[in-house]
Every structure is written in C-alpha cells, then in structure tokens.
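Visitor: The sequence and its predicted three-dimensional model are supplied below.
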Amino acid sequence: MKIKIINLISKKFVLALGFLIAVGNISFAQSLQEEVEMFQAVFGMEKKDMTMAFMDNEGDTAFWMLYDEYEVQRKLLGQKRLQILVNYANTYGVIGDEQTDELMKVVMTQKKSLDKLIDKYYKKIKKSSGSKVAAQFYQLENYILSAIRLEILDSIPFFDEFD
C-alpha cells in the first residue's frame, strides 16, 4: 500500500510542480485557479479511494462526514501552498534576503496550519469513531503529507542554487 501511495503522489505532484514552475511568470489568475481546482478534485477522489482501502471502514458515516469536512479545509490550505510555490517560482533567481524571510514566514505558517488541521480532525474523529480510527486517519494523512512535502522539496531548487 505504501509504495502505491508514493507512486501515485510522486507522479501527480511532479507533474503539478512542473506545471507550476513552467508558468512561473503567470500570476495566480482565474485559469490557473481552475487548473488547481481540477487537480485537487482528481487527487481528492484518488486520495479518498486510498483512504477507504487503508481505513476499511466504509460504513462509518460519522468518520466519512468528518473526512469530507476535513478535505474541504485541506484543499483551501492546499491552494495557499500552491500560491506559495507560484510565488517562489516567480521570484526564483531574484529573491533577496527580506523576500526570502517573508517567504519562509509564510511557508512556516502554512505548514503549522495544516498540521493543526490534522490534529483538530484527529480529535474530532477520535470522539466520533474511536482512537484506532483516528490514529489510522492521522497516520495516513501524515504519511501522504510527508510524501508530498518530500516530492515538493525534491522538485524545487534550494535557495543556495540562486547564486
């Protein structure tokens, strides 16, 4: 299961990141917003299928209502993360110290927001579906998120590559 998740995430995010870097001089306009929403919808369906296979709790309606609620909020944060990547691509090679510091503040805030969201839904799921189901949710979300973060970091240049 882990290899299947990594392969799916790797293929999808390498393509998405390549697209974002290729459009580095484009602002986060309506057409790009529509592309992001389409990508999120497709990934969201595939992610839900993976979650169903991993969780094996299809009849737990309380969990799935919370999961869908979580996904709406996660996608909003995902759009912010993509905006950060677009900004990074737009400033690649010309970013100064102050802009780098501002970018890093935004990156750290976004990371904390997503981690807090997962923690919040762990607690809600634990209350409605039990600790084991909540732990599975937490484990899978963090596994997928870690794979995505690794893929992003592997796909973008380091700051020292500017010089």
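Guide: Happy to help now that I have it.
Visitor: going forward, measure contacts between C-alpha atoms and count neighbours the same way
Guide: Noted.
Visitor: Identify the single longest helix in this protein, thanks.
Guide: helix 97-129 (DSSP state H).
Visitor: helices and strands around that one, which ones?
Guide: Judged by 3 or more Cα pairs under 8 Å, 6 or more residues apart in numbering; DSSP states H and E, helix 97-129 is in contact with helix 61-91, helix 131-155.
Visitor: and that helix, which residues are buried?
Guide: Within helix 97-129, the residues scored as buried using 16 or more other Cα atoms under 10 Å are Leu103, Val107, Gln110, Leu114, Ile118, Tyr121, Tyr122, Lys123, Lys124, Ile125, Lys126, Ser129.
Visitor: Including distance to Tyr92, could these go into TSV?
Guide: Converted to TSV, the buried residues of helix 97-129 look like this (distance: Cα to Cα, whole Å):
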residue	distance to Tyr92
Leu103	12
Val107	15
Gln110	20
Leu114	25
Ile118	31
Tyr121	35
Tyr122	37
Lys123	39
Lys124	40
Ile125	41
Lys126	43
Ser129	45
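Visitor: and here's the other structure:
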Amino acid sequence: MSNLMLTTLLGALLSSASLFGQDTASANVPLTEDVVLRLFGRTREAVFTEMLRVGRGEQPAFLETFYAYAEEKMPIAQMRSVLLRDYNEKYELLDEPLLHNLTKNILKNDREFVDLQTRYYRRMIKVLGANRAAMFFQLDNYLDQSERLYLQNGLPFIRELETGRRLAATRLQPPGH
C-alpha cells in the first residue's frame, strides 16, 4: 500500500468532523466500521479486499480469517473504549491507586491486541503472503490509531497538553506575528 494512499486516508479521517460527531460516553462499539462506511461507502471487508487486491481464489480463506480476526478484536476494542470512557468520566475523582489500576488495565489491553495481531499475522501470511499480510495490518493499525486518536481527544489531559502547546507556541513567535 502506498504512502500516498495511507496519507489520503488519514487526511480524510481527520478532516471529516462529521465522522466523529459521536459522544465517547455513548460509544459502545468501535468507530472503525462507521468510519469505513462513511469514507468509502462500503464495508470494511470490501475495502480490505480491494486495497489488498484479494483474488477470487483467495477470497474465501481471506474472508474467513478476516471475520475471525474482527470477531476476536471486537471485545478488545470495546474494553479499550470502556477503559478510556471510565478515565474520562472519573477524571476528577482519580486518585493514585485508581489511576495506577486503570493504566495497568490499558497496558494489558494493548498487550492483548498485539498478541491478537501476532497470531493473525501468521494466519494472514498463509492466506495472502507476507507482503499483503503486512499491508493488512498496516491498514488495520491505521484505522485503529485513527479511532484511538478520536477517543483520546476527548480526554481532559489531552486538552491540557494542547493548551500548553498553544501557549508555548505563542511565546516562541517573534513580535509582530
């Protein structure tokens, strides 16, 4: 997959405010399906099949692996959403032990996701070969990171960092700008 294609996809994801009009408190399912449908007007599997140039002979094995991966990924993505929502909702009440526990659970969730990808990378190699298996996870990670960016953007800490960054940038500008 070309860098231009991924750059175009990222630009479309980040510039389309209507895609992210959903409140994180009501987001019980990952946004990826909705994002893909809105951007491409077709299902996630159709986008992957086209972008990876999955041939007719490969399609049954690919889709079987794709659906199994999506099914196993769903609870991990949902848990991440729950953890981030808990952080956002309880931000004012978080003390050291609660924050420590929440952070440990987020890191555990990340490990589970990487373990899932590792297992399915091996399966995708058998179906698509190493090159297109790598491309599959590049696209999957890209969509996942876009979703995470959206969720993270709603967290108070991020807003504080952005405010600090804007203040620092203002101080660094030469007079008259």
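Guide: Here it is on my side, so go on. Predicted model only: the values in this text are computed from it and were never measured.
Visitor: and the helices and strands packed on helix 97-129 of structure 1 as CSV, adding distance to Met52 of structure 1 and mean neighbour count?
Guide: Putting those into CSV (distance: least, Cα to Cα, whole Å; neighbours: other Cα atoms under 10 Å) gives the following:
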stretch, distance to Met52 of structure 1, mean neighbour count
helix 61-91, 9, 16
helix 131-155, 10, 16
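Visitor: of these, which approaches Ile5 of structure 1 most closely?
Guide: helix 131-155 (7.4 Å; Cα to Cα).
Visitor: Which residue, other than its chain neighbours, is closest to Arg81 of structure 1?
Guide: Gln110 (7.0 Å; Cα to Cα, 6 or more residues apart in numbering).
Visitor: wait, doesn't the one you found sit right on Leu77?
Guide: Yes: assessed by Cα atoms under 8 Å, Gln110 of structure 1 is found in contact with Leu77 at 7.3 Å.
Visitor: Tell me how many other residues surround Met1 of structure 1.
Guide: 8 (other Cα atoms under 10 Å).
Visitor: list the contacts for it?
Guide: Phe54 (Cα atoms under 8 Å, 6 or more residues apart in numbering).
Visitor: hmm, back to that, will you turn the helices and strands packed on helix 97-129 of structure 1 into JSON lines that also has distance to Ala53 of structure 1?
Guide: Putting these into JSON lines (distance: least, Cα to Cα, whole Å) gives the following:
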{"stretch": "helix 61-91", "distance to Ala53 of structure 1": "13"}
{"stretch": "helix 131-155", "distance to Ala53 of structure 1": "11"}
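Visitor: Determine which of those approaches Ile9 of structure 1 most closely.
Guide: helix 131-155 (6.5 Å).
Visitor: tell me the contacts of the counterpart of Val36 of structure 1 in structure 2?
Guide: In structure 2, the residue matched to Val36 of structure 1 (TM-score structural alignment) is Asn28. With contact taken as Cα under 8 Å, 6+ apart, Asn28 of structure 2 is in contact with Gln78, Ser81, Val82.
Visitor: from those residues, which single one is nearest Thr65 of structure 2?
Guide: Gln78 (20.2 Å).
Visitor: Can you give me the neighbour number for the residue nearest to that closest one when sequence neighbours are not counted?
Guide: Using Cα to Cα, 6+ apart and skipping the chain neighbours, the partner closest in space to Gln78 of structure 2 is Val29 (5.8 Å). Per other Cα under 10 Å, the neighbour tally for Val29 of structure 2 reads 15.
Visitor: same check, this time on Ile9 of structure 1
Guide: Quick note: Ile9 of structure 1 (other Cα under 10 Å) scores 20 neighbours.
Visitor: Hmm, it is touching Ser146, no?
Guide: No: using Cα under 8 Å, Ile9 of structure 1 is not in contact with Ser146, being 10.4 Å away.
Visitor: tell me how far stretch 41-57 of structure 1 is from the chain's mean position?
Guide: Between the centre of stretch 41-57 of structure 1 and the centre of its chain there are 14 Å (Cα atoms, centre = their mean, to the nearest Å).
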